[in-house]
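J.: no FASTA, just this:
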């Protein structure tokens, strides 16, 4: 059995287990995609999904940690509720961030912002030196992404209004969430200014409405973000890379895209 250098030592006869906790957890593709990646990597690991009510969340996390799980992931609405459950935050994270992954490392639980990391990596891949980053929305995802841009000394602004003007090819626009956690509404808003941006990022799998793309704009879809987020988390948990094509195929199959 292959083992990661990242997680707490377990007896070799014990199957390493990963989990995702959410409420509701149904509709989350992480287990489906990660199991494909584990099989491809030749790892005899298990991945489980737990539906946990907010009232039981703290107890559930303490229990998962006590059981010696190899890693934990978190879905809505828990990504902003992990501050009391981490012993250390990834050095790339600012104080009080969005935390969606936990992993044990040398006896301590380390929290990371894999959503923010994925978006920053994809934006900087599309626009290597972004001149401006605009995040549409002021919800939990928006704040988590903004906090991660700050760690890279990349200025960004969260806005809750349009139109957007004076965006050039070095700009990135991220369609995030509103304060209630739902996708930031675009209906009735002027979005033409987005067409001059270098890239546009969508975080919701909902097909409409989405940001308009100009002829030179690079589209970063919600699936692109999920693939990068799952791949980074998989590598942190296991110490091994996950094939992006395997994760993408699993995500698209799960959501019937």
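T.: On my side now, so go ahead. Keep in mind the model is a prediction, meaning the values are calculated, not measured.
J.: contacts and neighbour counts: CA atoms only from here.
T.: Noted.
J.: For residue 251, list the residues it contacts.
T.: Going by Cα atoms under 8 Å, 6 or more residues apart in numbering, residue 251 touches 29, 32-33, 223, 227.
J.: that's a strand at residue 173, yeah?
T.: Yes: using DSSP: H, G, I helix; E, B strand; the rest coil, the assignment for residue 173 is a strand.
J.: Sort out for me which of the contacts of residue 251 are in helices.
T.: 32-33, 223, 227 (DSSP state H).
J.: what residue lies at the spatial centre of the protein?
T.: The residue lying closest to the centre of the chain (Cα atoms, centre = their mean) is residue 115, at 2.4 Å.
J.: now that residue: how far from residue 166?
T.: According to Cα to Cα, to the nearest Å, residue 115 and residue 166 sit 27 Å apart.
J.: before we move on, back to that, between which two of the contacts of residue 251 is the distance greatest?
T.: 32 and 223 (14.1 Å; Cα to Cα).
J.: since we're on the spatially closest residue to residue 142 that is not a sequence neighbour, how many residues are nearby?
T.: The shortest distance from residue 142 to any non-neighbouring residue, by Cα to Cα, 6 or more residues apart in numbering, is to residue 176 (5.4 Å). When neighbours are defined as other Cα atoms under 10 Å, residue 176 has 26 of them.
J.: Quick check, residue 176 in contact with residue 135.
T.: Yes: shown here, residue 176 and residue 135 form a contact pair, counting by Cα atoms under 8 Å, at 6.4 Å.
J.: okay, and the common contacts of these two?
T.: residue 142.
J.: check contacts around the residue nearest to residue 142.
T.: Listed by Cα under 8 Å, 6+ apart, the contact set of residue 176 reads 135-139, 141-142, 183-184, 202-204.
J.: And the helices in the stretch 51-200 of the chain?
T.: 57-66, 114-126, 140-151 (DSSP state H, counting those that start in this stretch).
J.: most neighbours per residue, which of those?
T.: Most buried of these, by mean neighbour count (mean count of other Cα atoms under 10 Å): helix 140-151, with a mean of 22.
J.: take the one below as the second:
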């Protein structure tokens, strides 16, 4: 900040921008903390994203939440990125520090935060798209016992399993999911697709001892019912989103946000 009367600003960049809850959530966080910051929602034409991100830096913004369709493009534009961003190929949060753009994948960090302790756990990553790759890389740093990649196509699933084994020295396997695969000797399963994605694992093989993470914001009725019937543990997409926003807030401000308050704010905004 160049003058005490100026507000610090972060923004959300997306196209279309309507319906994105970032500004609403961040303003609630700033208000709760007594923090005189602002968050702006900015709709950016696809061909103008690079100019918009560099413009945010030129205007002295301290960060940007990156929304679709710019998650991949952001990776090429940041000056520094984490290994998780590099492996996943997606950056959903940018911090602007000392004139440089720092790319983060805070969705992967949110999954790790929700699961808390995955050391010596057997994990299935159901999906090898960018989200799945990023989450797999994030969790691999925490030294699980084994990580299995379920994917609907050989690539990038197979190469992801090989890379995780080589770079993180953990046991990895890959299985082609031409139909939903059974969960055998699994502690945690993470469904990485969006609301419309097919499940890659057989719901009838869930057990009480398993923890399921579903990134979909809209609850999947069939998954929720199977989890309830088998008394498994479910972390839904709103839980992950709440932690994601809390991590973004921390990256930008250095402060801690109330995850419960953020979830309630998301539920209010999204009407779920």
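T.: Great, that's in hand. Since this is a predicted model, take the numbers as computed values, not measurements.
J.: Any idea what the TM-score is?
T.: The TM-score (TM-score structural alignment, normalised by the length of the first structure) is 0.83; 242 aligned residues with a Cα RMSD of 2.4 Å.
J.: now the second structure: which of the contacts of residue 251 of the first structure match?
T.: Using both residues aligned by TM-score structural alignment, their matches' Cα atoms under 8 Å, the second structure keeps these contacts from these: 29, 33, 223, 227.
J.: still on that earlier bit, identify the residue of the second structure aligned to the residue nearest to residue 142 of the first structure.
T.: Aligning on TM-score structural alignment places residue 176 of the first structure opposite residue 192 in the second structure.
J.: sorry, back to before: of all the helices of the stretch 51-200 of the first structure, which lies closest to residue 197 of the first structure?
T.: From the helices of the stretch 51-200 of the first structure, taking Cα to Cα, the stretch that ends up closest is helix 114-126, at 11.0 Å.
J.: now that closest one and helix 140-151, what's the angle there?
T.: Using axes from the mean of the first three to the mean of the last three Cα atoms, to 10 degrees, the inter-axis angle of helix 114-126 of the first structure relative to helix 140-151 is 60 degrees.
J.: tell me what helix 114-126 of the first structure is packed against?
T.: Applying 3 or more Cα pairs under 8 Å, 6 or more residues apart in numbering; DSSP states H and E, we find helix 114-126 of the first structure packed against helix 140-151, strand 199-202, helix 222-238.
J.: Try it again at 7 Å.
T.: Under the contact criterion of 3 or more Cα pairs under 7 Å, 6 or more residues apart in numbering; DSSP states H and E, helix 114-126 of the first structure touches helix 140-151, helix 222-238.
J.: could the ones you listed go into a markdown table alongside distance to residue 96 of the first structure?
T.: Compiled in a markdown table, these are given as follows (distance: least, Cα to Cα, whole Å):
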| stretch | distance to residue 96 of the first structure |
| --- | --- |
| helix 140-151 | 9 |
| helix 222-238 | 19 |
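J.: which stretch among those helices comes nearest residue 39 of the first structure?
T.: Of those, nearest to residue 39 of the first structure by Cα to Cα is helix 222-238, at 12.3 Å.
J.: which outside residues touch that closest one?
T.: Contacts to helix 222-238 of the first structure, defined as Cα atoms under 7 Å, 6 or more residues apart in numbering, come from residues 4, 6, 71, 103, 114-115, 118-119, 202-205, 241-242, 244, 247-248.
J.: hmm, 8 Å instead?
T.: By Cα under 8 Å, 6+ apart, the residues outside helix 222-238 of the first structure that reach it are 3-7, 30, 34, 70-71, 101, 103, 114-115, 117-119, 122, 201-205, 240-244, 247-248, 251-252.
J.: and the residues you listed, which are buried?
T.: 3, 6-7, 30, 34, 70-71, 101, 103, 114-115, 117-119, 122, 201-204, 240-242, 244, 247-248, 251 (16 or more other Cα atoms under 10 Å).
J.: Show me what residue 6 of the second structure lines up with in the first structure.
T.: Correspondence of residue 6 of the second structure to the first structure, assessed by TM-score structural alignment: residue 14.
J.: Count the neighbours of its match for me.
T.: 9.
J.: isn't there a strand covering it?
T.: No: counting by three-state DSSP, residue 14 of the first structure falls outside a strand, being coil.
J.: need the contact list for it.
T.: Taking Cα under 8 Å, 6+ apart as the definition, residue 14 of the first structure has no contacts.
J.: Equivalent analysis for residue 157 of the second structure, please.
T.: 127-128, 149-151, 174.
J.: now do residue 151 of the first structure
T.: 92-94.
J.: All the strands of the first structure, residue numbers only.
T.: 17-22, 46-51, 71-74, 88-89, 101-105, 108-112, 132-136, 156-159, 171-175, 199-202, 218-220 (DSSP state E).
J.: start and end residues in the second structure for the third one, please.
T.: This points to strand 71-74 of the first structure. So strand 71-74 of the first structure sits over residues 63-66 in the second structure, by TM-score structural alignment.
J.: Quick check: the aligned residue for residue 46 of the second structure in the first structure?
T.: Counting by TM-score structural alignment, residue 46 of the second structure corresponds to residue 54 in the first structure.
J.: For the nearest residue to that match once chain neighbours are set aside, give its distance to residue 58 of the first structure.
T.: Among residues not flanking residue 54 of the first structure along the chain, residue 23 sits closest, at 7.4 Å (Cα to Cα, 6+ apart). From residue 23 of the first structure across to residue 58 of the first structure, the span is 13 Å (Cα to Cα).
J.: now do residue 90 of the first structure
T.: Where residue 58 of the first structure is concerned, residue 90 of the first structure sits at a distance of 21 Å (Cα to Cα).
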